[in-house]
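J.: What follows is a predicted protein model with its sequence.
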Amino acid sequence: MAVRLSLLLGFTLAVLHGAASAQQQAFSRETRQLHYVWQYEDAATQAFTLRLPDSQILPVWTTWHAGRAQEFVLSQLIRNARQRYPGVTFNLRRTADGDIVDYQSFDERQIEQIKTWLPQQQEILFNAWLAQHYYKRHGDDSSHLIRPDHTRIAADSSTGLRELARTLQRVIIASAPPTLKQRYQQDERALVVAGLLNFVQSIPYDPLQSADGLRGVAFLMPEQVLTQNRGDCDSKSVLMMALLKALYPELTQAIVYIPEHAFLAVALPPPTGNEQTLQIGDTLFLPLEVAGPAEIPPGVTGEKSRLAILNQQYQYDLLPGAARRDNEP
């Protein structure tokens, strides 16, 4: 008897191109301090420093490698099988079509149990490997596409980025000219969201792949995007999501996927009523094109995103807002 193991393939997300370039005028790094010179639209140029926490927030991102996942699943599967069925012989057989777990038993009822147990255990082990390395299936449990677990990464990064996010919040509020405050109708949260969007757009775009495209799933954790001052569309979207989660935990967010692109959406009303929105469940969301380098304000999208929203041809992962407590401001 044998069970064939198959592993899943990943995909990457690409850039949104734009004509204008967001205004990061200078960047340097000194250990855990990040120094910027940045201009938000027509506001005065700001020089400021962001400080990362003393310890690393999340592990450095590990690029998807099917062989590592396969090695973990196979070795642990054989070990667990031998412990659960000590009288049964289990062996791994490598074939041109993949790896097969062979087993032998004189008990026909036990063979039927093993036949059911092995694929179930394989699934449990594979999901455990994904969770440990911040990966997940793209879509439902039967999906054969693997990608970073964007919302979990954002949520787990947000606490460590809270003080950094508050510094950015103060810079945005202090530097915003009257025209921007009027645009967002004295809504401080909307103003900060727009400012954070501009700041993250200004981080240089990098596709994070080799020219031959053989690196697999490319991604950087939020802290890596900041320290390396680069990122692709989903890496920068997750950084933005983590910063918003740190400042406004009650704000519901979604990362939205269309072919070869990702962008963020937040459950905020349109500032003027003329912006594009998308609906998730019963809630309207404001799209945020985080990739850059174009300075695209909240509620304005690239043509590809706009058509996907109009035709409802997108998928998403939701990061629900936390319930506010009575003693919170």
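T.: Cool, the structure landed.
J.: switch to C-alpha atoms for all contacts and neighbour counts from now on
T.: OK.
J.: can you name the farthest residue from the center of the protein?
T.: Largest separation from the mean C-alpha position in the chain: F106, at 48.8 Å (CA atoms, centre = their mean).
J.: Helices of the stretch 151-300 of the chain, residue ranges please.
T.: 162-175, 178-183, 188-201, 222-228, 233-247 (DSSP state H, counting those that start in this stretch).
J.: so which of those gets nearest A66?
T.: The closest approach between A66 and any of the helices of the stretch 151-300 of the chain, judged by CA to CA, belongs to helix 233-247 at 20.9 Å.
J.: Check which helices and strands the closest one sits against.
T.: Secondary-structure packing of helix 233-247 (3 or more CA pairs under 8 Å, 6 or more residues apart in numbering; DSSP states H and E): helix 150-158, helix 162-175, helix 188-201, helix 222-228, strand 253-258, strand 261-266.
J.: Second structure for comparison follows:
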Amino acid sequence: VPKVFAQQTAFEKTSRDGDILFSYQWNLPNGKLTQLSFSVNQREFLKPFATFRSYDRKRALRELNYQVNQYIQRQRWYGVEATLSPRQEKLTLSIRKARTEPLQQRYQQQLTKTQQFFNQQWRDYLSANYYRKLSLPLGETGIVPDAVTIAEKTQSLLRTLVVAIGNELKDNSRRSYTNYVGHFVQSIPYDSLSSKLSSRGDGFTPPNYLLLNNRGDCDSKVSLTLALLKEIIPEARMIIVYLPKHAIFGIQMAKQANDITLMHNGTEFVLMDVAGPAVLPAGQLSSDVQFLVNTGQYTVIKGN
């Protein structure tokens, strides 16, 4: 475990004339104190994802149960019904017993069409609420916030921050920008992630609200990193690497001798853990995270 920890030495947030001014101070790995300030229009900045909620299976099934039953009523079908379990943890589609074989076949067709309708509604529900299905190699599956789409939707809100970073680094290498953004995100106070994949999104904070609250878990921090670096280096390919209880960032750039990398679809990505508080430059991971990568316990999601 590295001995250097990223820590903000100062953070200020002030509202003035409809704007929010953010000011940061933190120590770079070389011990040098760095400062960064930017301002945003408060209304524009806080509008996206103001009502973002963590995934709740019971709430989702209640909504879907209502939609499916409305669908069955509109079709005037009597051969199929949708029922929600008493604890609202399962939605079951069932078929009635018919008196004749032709009628039974018709009921079966109704069931098939209702199942198709449910599947489409389920996909639409996930998409509309910025969730996605995630499966990890050891068979664990769950619903998590769609960190890539959320990063895309908040990218334009971060332009004044990107300009401030550009003023600091000017004409610099891909690695310098990646490290600077990574260390900035590492220095933001950390919120721990739920250990269960089923409740993994509980603490997720979209990039604009992560900056506003000045704290976030690893999934949220990866989404912020992705939003910033896609705005700064749009031509670089990027990935999110989901691990058990953790997530890290990957970017396509010139490899250095000791970099830890991951090959995905023919592209080599240099990995970076932006969770903090450990200060880790691009290409370096803690031994436990490196073990998960080396043993293939990850799922890669394309960042762009």
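T.: Happy to help now that I have it. Please read these numbers as outputs of a predicted model, since none were measured by experiment.
J.: where does the TM-score land?
T.: For this chain pair, the superposition-based TM-score is 0.84 by TM-score structural alignment, normalised by the length of structure 2; 287 aligned residues with a CA RMSD of 2.8 Å.
J.: quick one on the thing from earlier: return the most buried member of the helices and strands packed on helix 233-247 of structure 1.
T.: strand 261-266 (a mean of 25; mean count of other CA atoms under 10 Å).
J.: Return the residues in contact with the alignment partner in structure 1 of Y131 of structure 2.
T.: Alignment note (TM-score structural alignment): Y131 of structure 2 maps to Y135 of structure 1. Neighbouring residues of Y135 of structure 1 by CA atoms under 8 Å, 6 or more residues apart in numbering: I146, R147, P148, D149.
J.: how about the strands in structure 1?
T.: For structure 1, the strands defined by DSSP state E cover 2-4, 9-10, 23-30, 33-39, 46-51, 89-95, 98-104, 135-137, 145-148, 253-258, 261-266, 278-280, 283-288, 315-319.
J.: how much does the fifth one stray from structure 2?
T.: In the superposition with structure 2, the average deviation recorded for strand 46-51 of structure 1 is 2.7 Å (mean CA distance after the TM-score superposition for structure 1).
J.: Not counting residues beside it along the chain, what's closest to the match of Y131 of structure 2?
T.: P148 (4.3 Å; CA to CA, 6 or more residues apart in numbering).
J.: coming back round to it: out of the strands of structure 1, which is closest to L196 of structure 1?
T.: Comparing the strands of structure 1 by CA to CA, strand 283-288 comes nearest, at 10.4 Å.
J.: Show me what the closest one is packed up against.
T.: strand 261-266, strand 278-280.
J.: Kindly name the residues of structure 2 that line up with it.
T.: Residue span in structure 2 matched to strand 283-288 of structure 1, by TM-score structural alignment: 267-272.
J.: Identify the residues contacting that stretch?
T.: By CA under 8 Å, 6+ apart, stretch 267-272 of structure 2 touches 182, 238-239, 248-253, 255, 259-263, 280-285.
J.: same deal with stretch 81-91 of structure 2?
T.: By CA under 8 Å, 6+ apart, stretch 81-91 of structure 2 touches 57-58, 61-62, 65, 68-69, 72, 92-96.
J.: What's the ChimeraX line that selects buried ones from those residues?
T.: Buried members of those, defined by 16 or more other CA atoms under 10 Å, are picked up in ChimeraX with:
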select :61,65,68,69,72,93,94,95
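J.: before we move on, the earlier item: using CSV, please lay out the strands of structure 1 together with distance to W117 of structure 1.
T.: Below are the strands of structure 1 laid out as CSV (distance: least, CA to CA, whole Å):
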stretch, distance to W117 of structure 1
strand 2-4, 10
strand 9-10, 24
strand 23-30, 52
strand 33-39, 51
strand 46-51, 49
strand 89-95, 13
strand 98-104, 12
strand 135-137, 22
strand 145-148, 24
strand 253-258, 35
strand 261-266, 37
strand 278-280, 38
strand 283-288, 42
strand 315-319, 31
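J.: and A308 of structure 1, which of those is closest to it?
T.: strand 253-258 (6.9 Å).
J.: what's the matching range in structure 2 for the closest one?
T.: Counting by TM-score structural alignment, strand 253-258 of structure 1 sits on residues 238-243 of structure 2.
J.: Mean deviation, that stretch versus structure 1?
T.: Mean deviation for stretch 238-243 of structure 2: 0.8 Å (mean CA distance after the TM-score superposition for structure 1).
J.: So what's the gap between that stretch and the chain middle?
T.: 10 Å (CA atoms, centre = their mean, to the nearest Å).
J.: distance between the longest helix along structure 2 and the chain's centre?
T.: Longest helix of structure 2, by residue count under DSSP state H: helix 101-128. Relative to the centre of its chain, helix 101-128 of structure 2 is centred 30 Å away, using CA atoms, centre = their mean.
J.: which helices and strands does that helix pack with?
T.: Looks like helix 101-128 of structure 2 contacts helix 57-75, strand 80-84, strand 91-95 (3+ CA pairs under 8 Å, 6+ apart).
J.: Columns distance to D219 of structure 2 on top of the ones you listed, output as a markdown table?
T.: A markdown table is the format used below for those (distance: least, CA to CA, whole Å):
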| stretch | distance to D219 of structure 2 |
| --- | --- |
| helix 57-75 | 20 |
| strand 80-84 | 31 |
| strand 91-95 | 29 |
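J.: Out of the ones you listed, which is closest to S176 of structure 2?
T.: Once these are compared by CA to CA, helix 57-75 is nearest, at 41.6 Å.
J.: In a markdown table, list the contacts of stretch 81-91 of structure 2 along with distance to A10 of structure 2.
T.: Output for the contacts of stretch 81-91 of structure 2, formatted as a markdown table (distance: CA to CA, whole Å):
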| residue | distance to A10 of structure 2 |
| --- | --- |
| R57 | 39 |
| K58 | 41 |
| L61 | 44 |
| R62 | 45 |
| N65 | 49 |
| V68 | 52 |
| N69 | 54 |
| I72 | 58 |
| T92 | 53 |
| L93 | 56 |
| S94 | 59 |
| I95 | 63 |
| R96 | 66 |
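J.: I am finished for the moment; much appreciated.
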